[in-house]
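> Just a sequence and a predicted model for now, questions to come.
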Amino acid sequence: MVTLHSESSKHQLPEAKTSLTLDKHIVTVKPLNKQQEAFQIAEDGVAACGDMVSRTPNMYELRGARLPPVQKAVITPEMGSELNLHLCTIGVRKAARGEATIRILYTGICRSDACFSVGPGEGYPRHNHIVGHEGIGHVVRSQEPTLLGRLVALRYLGASCESCTYCLRGLPTSCPHQLNLPKHVQGTFQQYVTVPLSCLVPIPDSFLQHAELDVAALPSALCSGSTAVRALKEVDVLPEEVVVVIGIAGAIGHLAGGIAKQIRGAKVIGTGLASKLDSLDFSHFTDVLLNAPPPQASTGSDTLTCFKAKLLETCSKLRGDKTIARAADVVIVAASTGAAFQNLEDYVCDGGRIVCVGYVIKTSHSIKI
């Protein structure tokens, strides 16, 4: 995953009772004044309380963070079959009631953003579309004064109804009433984003107490990271189990491998194309790396047969050769080629689990069960 930072992230917010300060990757959040503290009239004639400035009735802005009239943004002027991204100067839309304006510090670049920038797909705008769904920033305008200066995240699933059959079953991504960035709400490839309050994901204060926290790394948790966590929960990875991650070099793949190895205590075999594995250090994400068969390798070919034999041998070694020879307990497919989804039944043992979180665009494949 690639992370972009906004120019605004280079500036420290004004020293005050409610502020967020970035200094050599140390994040500090100072609490708001008590709500009952009396408002005083500031010199510019607007109502103020601590670091809150009321510029319109029931709307508040962070003191010293007056919104500019224009900003830089990466937009698609007109959607089509090819990517058509332009860096432009556009207006800043200020939050109205029920909304908040976020000054973006960092935003991730996800492969999905390329998909969201062509078409348009159903429900996406045709003109002046802004993508981006892995944003981190702080609230600078809201009707809720307690949010001012708060570090928040913006992700693809902005909000769901929390009451339909899908939401009640723990499947909010299937909610028919969901709000998505950048489908229903413009995305994070801009310096200032205005979204419904329901789309905000506050970063817990306790999380921010770690001095070693690098805020720039947080966007990876919002899409790739959450997908990796969901995949591992679906297959319920246990300690000492052998997990094969197909597509280990990708954003989802390396995070799935890292979490399975370092948190779940599993033995991880990472596979990927040789061209992607040679130049990277995967020691934190896998126990063993195997070059995946080339996409053109056909079922029954010598290349594929050798790969299966090597995989089975590696599984036995990771188990210490103390049990019967068998394939992996879990296979996670996090790749984006059709070939990665083939022959999966040969990689998993009897009673094993397979989860597919990769995505192949405009391609139909069958998987033998």
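Noted; the coordinates are in hand.
> contacts, neighbours, all on C-alpha from now
Fine.
> Would you map the helices across the stretch 251-369 of the chain?
Counting by DSSP state H, counting those that start in this stretch, one finds helices in the stretch 251-369 of the chain at the ranges 251-262, 274-277, 302-318.
> How about the shortest one, which residues are buried there?
By neighbour count, and taking 16 or more other C-alpha atoms under 10 Å as the criterion, the buried residues in helix 274-277 are Leu277.
> Please tabulate the helices of the stretch 251-369 of the chain in JSON lines, including the columns distance to Asp23.
Formatted as JSON lines, those follow (distance: least, C-alpha to C-alpha, whole Å):
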{"stretch": "helix 251-262", "distance to Asp23": "27"}
{"stretch": "helix 274-277", "distance to Asp23": "34"}
{"stretch": "helix 302-318", "distance to Asp23": "43"}
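> any idea which of those helices is most buried?
helix 251-262 (a mean of 25; mean count of other C-alpha atoms under 10 Å).
> Could you tell me how many residues sit around Asp23?
Asp23: 11 surrounding residues under other C-alpha atoms under 10 Å.
> Pasting the second one now:
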Amino acid sequence: MRVVRFHAPGDVRIEEAPEPVPGPADVKIRVRACSTCGTDVKILNFGHHHIVPPRVMGHEIAGEVVEVGGDVTGWAPGDRVQVIAAIPCGRCAECRRGRMTVCPNQVSMGYHFDGGFAEYMVVPHNVLDVDGLNRIPDGLSFAEASVAEPLACVLNGQSLAAVGEGDDVVVMGSGPIGCLHVRLARARGAARVFLVDLNRERLDLAAGLVRPDAAIRAAETDVVDAILEFTGGRGADVVITAAAAGAAQEQAVRMAARQGRISFFGGLPKDKPVIALDANLVHYRELSIVGANGSSPRHNKDALRLIAGGAVPVADLITHRLPLDRALDAFGIVARGEAIKVTVEP
């Protein structure tokens, strides 16, 4: 079978590999869709400290069960499934408290285990142990189901930031995650959602799909002033930084309304993780700043339901579908910001 395998930074190859064999507690699937994200591009260029090469990449996975291990119950060939990416241990103090997103023993598909840029892959027992293999609802395509993983991360972030009825929400970053944030905020009852990006072409592409109440080009206007003007000087109830930019985080604090919530959703580059924070704004306005780190198995199930029920449509966000032998082209499209979501369909 063909796989997309990471060997070293700058060295990702499409090559032949033997079909994997599931262990007694594992499930083997035929991969039908594996969507790409910016993390895949980072791995291509820089590797990752959790990846010991060679490693098959890909973590936004949907497929069809073809074989189950002898100890597995409840699954059978032909079942359509979505696979979680981040796998908590389910046993540590954090997991027992329901805080699976911050499990210190977390492992991940495409990092510690071979991922979904392949014709076939094994879903390890670690996934099944935490109920992380999910049935795809009837009527939902494999490609749409693969987007449940990033939506699960977005759902975690908005739950932590308590996005709700009547909120004015700012989403900074108009990539696929930003688009999902816009749609989920609307589904959660936000009154208005504003989308911000530096890149005019990417912002225009995203705004044409998700239709924010306003699309603000940060390279051409002062974003804080624009949000204050839109909100009558009050500021935004929630600001989500879906971009790896310290400047966006600093602006988020300045544009938040009193008792506003700020989600540092996008991590910063490891060589520039420190920002200038006006602590008096946080103090006097009673602001809340929350992080967001991946998703739990429950978030993935909820994301599938939101997509299948039409609350958060994703089909139109999949702007490119490519075969496995064009996976490197997919990474290039993502890196250049020419797409919203690129899905590889082995």
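Yep, that arrived. Fair warning: this is a prediction, and the values are worked out from it, not measured in the lab.
> tm score of chain vs chain?
Once superposed, chain against chain, the TM-score is 0.72 (TM-score structural alignment, normalised by the length of the second structure); 270 aligned residues with a C-alpha RMSD of 2.1 Å.
> tell me the SS of the aligned partner of Thr173 of the first structure in the second structure?
Residue pairing (TM-score structural alignment): Thr173 of the first structure is matched to Thr101 of the second structure. Under DSSP: H, G, I helix; E, B strand; the rest coil, Thr101 of the second structure falls in the helix class.
> re the thing from before, ok, which of the helices of the stretch 251-369 of the first structure comes nearest Gln191 of the first structure?
Proximity to Gln191 of the first structure, assessed across these by C-alpha to C-alpha, is greatest for helix 251-262 (24.0 Å).
> from the chain's centre, how far out does the closest one sit?
On the basis of C-alpha atoms, centre = their mean, to the nearest Å, helix 251-262 of the first structure sits 14 Å off its chain's mean C-alpha point.
> What span of the second structure is it aligned with?
The aligned range for helix 251-262 of the first structure is 176-187, by TM-score structural alignment.
> The matching stretch against the first structure, how far on average?
By mean C-alpha distance after the TM-score superposition for the first structure, the fitted stretch 176-187 of the second structure averages 1.1 Å away from its aligned residues in the first structure.
> circling back: and of the helices of the stretch 251-369 of the first structure, who's closest to Gly149 of the first structure?
Gly149 of the first structure lies closest, by C-alpha to C-alpha, to one member of these: helix 251-262, at 29.7 Å.
> Which neighbouring elements make contact with the closest one?
helix 224-235, strand 242-246, strand 267-272 (3 or more C-alpha pairs under 8 Å, 6 or more residues apart in numbering; DSSP states H and E).
> cutoff 6 Å now
Helices and strands touching helix 251-262 of the first structure, by 3 or more C-alpha pairs under 6 Å, 6 or more residues apart in numbering; DSSP states H and E, are helix 224-235.
> Only the buried residues of the helix it packs on, if you could.
Residues 224-225, 227-229, 231-232, 235 are the ones in helix 224-235 of the first structure that count as buried (16+ other C-alpha under 10 Å).
> who's in contact with it?
By C-alpha atoms under 6 Å, 6 or more residues apart in numbering, the list of residues contacting helix 224-235 of the first structure from outside reads 251-252, 256.
> and that helix with strand 242-246, angle?
Here helix 224-235 of the first structure points in a direction 140 degrees away from that of strand 242-246 (axes from the mean of the first three to the mean of the last three C-alpha atoms, to 10 degrees).
> Just after the longest strand belonging to the first structure, pick out the following helix or strand.
Longest strand in the first structure by number of residues, with DSSP state E as the criterion: strand 99-109. As assigned by DSSP states H and E, the chain's next helix or strand after strand 99-109 of the first structure is helix 111-116.
> Report the aligned residue range of the second structure for that next one.
Counting by TM-score structural alignment, helix 111-116 of the first structure pairs with residues 38-43 of the second structure.
> ok, residues contacting that stretch?
For stretch 38-43 of the second structure, contacts defined as C-alpha under 6 Å, 6+ apart pick out Phe331.
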